[in-house]
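> Make a model of this:
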Amino acid sequence: MAALIFASGCYPEPPFAPDFPVGEVEGYKPIYGTDDQVNLAFVGARPLVHPGKIYVVSTYLLINEKYQGIHVFDNSDPSHPRALGFLQLAGNTEMAVRNNVLYADHLTDLVALDVSDWNNIHELSRLKQEHWAQQVPPREGRYFECPDSNQGIVIGWEMTTLNNPKCFR
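Take a look at the predicted model:
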């Protein structure tokens, strides 16, 4: 009886990668950053397409555009927020602000930006990480389209229907 109780606490190993080809399946497709997207820059305002997290600091409203960067709004009149511009941060999903320093992910790095003047943003520091982490999708047990370095740097992943993917994690 003790062996039965002990064995019931064990979990089976996850399934091995299936044989290929598999036909049409749900899986992850890499999102590639172009050279102009990879550079950090404050550019003109643009429409929200895939909004993510929202952050309020002082009179500013910051809205993440998933894997692209941060929309910046003057929110001094909350009934009429005014778009100031877009902070281009390829791969961005996270942000925090303290003492006029914006901390955000850019590609696989963590950057600290001086935002005391939104028209003159400059990088204070960068904690560099290796790019290998972006080369695999965020969840295990899924098919994915193998990254192709000729298409650029992987800045994120999107779930979609894949046709005969060659990679599985």
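
> switch to C-alpha atoms for all contacts and neighbour counts from now on
Fine.

> neighbours of residue 131, just the number please.
Around residue 131 there are 13 other residues, counting by other CA atoms under 10 Å.

> I figured residue 73 hits residue 80, correct?
No: taking contacts as CA atoms under 8 Å, residue 73 lies outside contact range of residue 80: 9.8 Å.

> quick one, which of the two is more surrounded?
Each of residue 73 and residue 80 has its neighbours counted (other CA under 10 Å); residue 73 has more, 21 against 10.

> Look at residue 79 and say how many residues are nearby.
Neighbours of residue 79 (other CA under 10 Å): 7.

> which residues are in contact with the helix or strand that contains residue 154?
According to DSSP states H and E, residue 154 maps onto strand 153-163. Outside strand 153-163, the residues within contact range by CA atoms under 8 Å, 6 or more residues apart in numbering are 22-34, 67, 90-91, 107, 134-135, 137-138, 144-145, 147.

> before we go on, could you also do this sequence so I can check it against the first one:
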Amino acid sequence: MKNQKFLYVVLICIALQSCCLPPFDCNDDFVEPFSGSNYEPVFLNRTDFEKSVSVKNSLAIGTSGKIYVKDNLLFINELNKGFHVYDNADPANPKAIKFLEAPGSTDLAIRRDMIYINQATDLIAVEYNSETNTANLTKRIPNTFPQLRSPDGFDAYDVPENSVVVDWKLKN
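The predicted model follows:
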């Protein structure tokens, strides 16, 4: 009876061990690279990234994302680039005012006169003055959000030290 129990234990151990044979390596540190992705990451040095929020002249909308309305202003996300700002006093004829550049941005929320933007991995607070069309970055909370994924769902690997993924471009 003892030999039978011992034999069952040995067989179970062998069966469980076989799950870790190649091609299934039981290394928990293995991370699948994005080699299967059709996109490659666009990096920005963290120092440049933190200085990248600015107000520029209006641009044509390319790849639009979410839309946000605040009073007479309309904010349209340019995916991973920033936000188009429109004067929406006449909703039938909105007028482009400026472009709020924030590389890596995909969404915003507004409370009172403070704009909260997810800029790639960071949460930033920007005070936008519609009369002077200026923006003042008032707060940055680094690494609040996970790294941007490629449009086909892959994570970047080998991200250079002190760099942030701000966009993905289609491979040629």
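
> Please state their TM-score.
Laid over one another, the chains give 0.65 as their TM-score (TM-score structural alignment, normalised by the length of structure 1), with 140 aligned residues with a CA RMSD of 3.7 Å.

> residues contacting the most centrally placed residue in structure 2?
The residue lying closest to the centre of structure 2 (CA atoms, centre = their mean) is residue 148, at 3.2 Å. Residues near residue 148 of structure 2 by CA under 8 Å, 6+ apart: 104, 120, 121, 155, 165, 166, 167.

> residues in contact with the counterpart of residue 97 of structure 1 in structure 2?
By TM-score structural alignment, residue 97 of structure 1 lines up with residue 110 in structure 2. The contact partners of residue 110 of structure 2, by CA under 8 Å, 6+ apart, come to 70, 116.

> And residue 110 of structure 2, which helix or strand is it part of?
Residue 110 of structure 2 belongs to strand 105-111, assigned by DSSP H and E.

> That strand: which residues count as buried?
Judged by neighbour count (16 or more other CA atoms under 10 Å), strand 105-111 of structure 2 contains these buried residues: 105, 106, 107, 108.

> And for stretch 157-172 of structure 2?
164, 165, 166, 167, 168.

> Let me see the ranges of the strands in structure 2.
Here structure 2 has its strands, by DSSP state E, at 39-45, 54-57, 64-70, 73-78, 82-87, 95-101, 105-111, 114-119, 122-129, 134-141, 163-170.

> Distance to residue 7 of structure 2 added to the ones you listed, as CSV?
CSV is the format used below for those (distance: least, CA to CA, whole Å):
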stretch, distance to residue 7 of structure 2
strand 39-45, 52
strand 54-57, 71
strand 64-70, 62
strand 73-78, 65
strand 82-87, 65
strand 95-101, 68
strand 105-111, 59
strand 114-119, 58
strand 122-129, 56
strand 134-141, 58
strand 163-170, 54
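
> closest to residue 25 of structure 2 out of those strands?
strand 39-45 (26.7 Å; CA to CA).

> So which elements touch that closest one?
strand 163-170 (3 or more CA pairs under 8 Å, 6 or more residues apart in numbering; DSSP states H and E).

> need the contact list for the nearest residue to residue 110 of structure 1 once chain neighbours are set aside.
Spatial nearest neighbour of residue 110 of structure 1, chain neighbours left out: residue 127 (5.1 Å); criterion: CA to CA, 6 or more residues apart in numbering. Shown in contact with residue 127 of structure 1 (CA under 8 Å, 6+ apart): 109, 110, 111.

> Show me what residue 127 of structure 1 aligns to in structure 2.
Match for residue 127 of structure 1 (TM-score structural alignment): residue 141.

> so how far is residue 124 of structure 2 from that match?
Here the criterion is CA to CA, to the nearest Å. By it, residue 141 of structure 2 lies 6 Å from residue 124 of structure 2.

> And residue 113 of structure 2, by the same measure?
The gap separating residue 113 of structure 2 from residue 124 of structure 2 is 14 Å, by CA to CA.

> Same check on residue 145 of structure 2?
11 Å.

> Common neighbours of these two, please.
Jointly contacting residue 145 of structure 2 and residue 124 under the rule CA under 8 Å, 6+ apart are residue 118.

> OK, contacts around the counterpart of residue 50 of structure 1 in structure 2?
Under the alignment (TM-score structural alignment), residue 50 of structure 1 pairs with residue 63 of structure 2. Going by CA under 8 Å, 6+ apart, residue 63 of structure 2 touches 78, 79.

> The lengthiest helix in structure 2: which residues count as buried?
Longest helix in structure 2, counting residues (DSSP state H): helix 2-17. Within helix 2-17 of structure 2, no residue counts as buried by 16+ other CA under 10 Å.

> what do you get for stretch 84-97 of structure 2?
Those buried within stretch 84-97 of structure 2 under the rule 16+ other CA under 10 Å are 84, 85, 86, 87, 88, 95, 96, 97.

> closest to residue 133 of structure 2 among those residues?
Distance to residue 133 of structure 2, by CA to CA, is smallest for residue 97 among the buried residues of stretch 84-97 of structure 2, at 7.9 Å.
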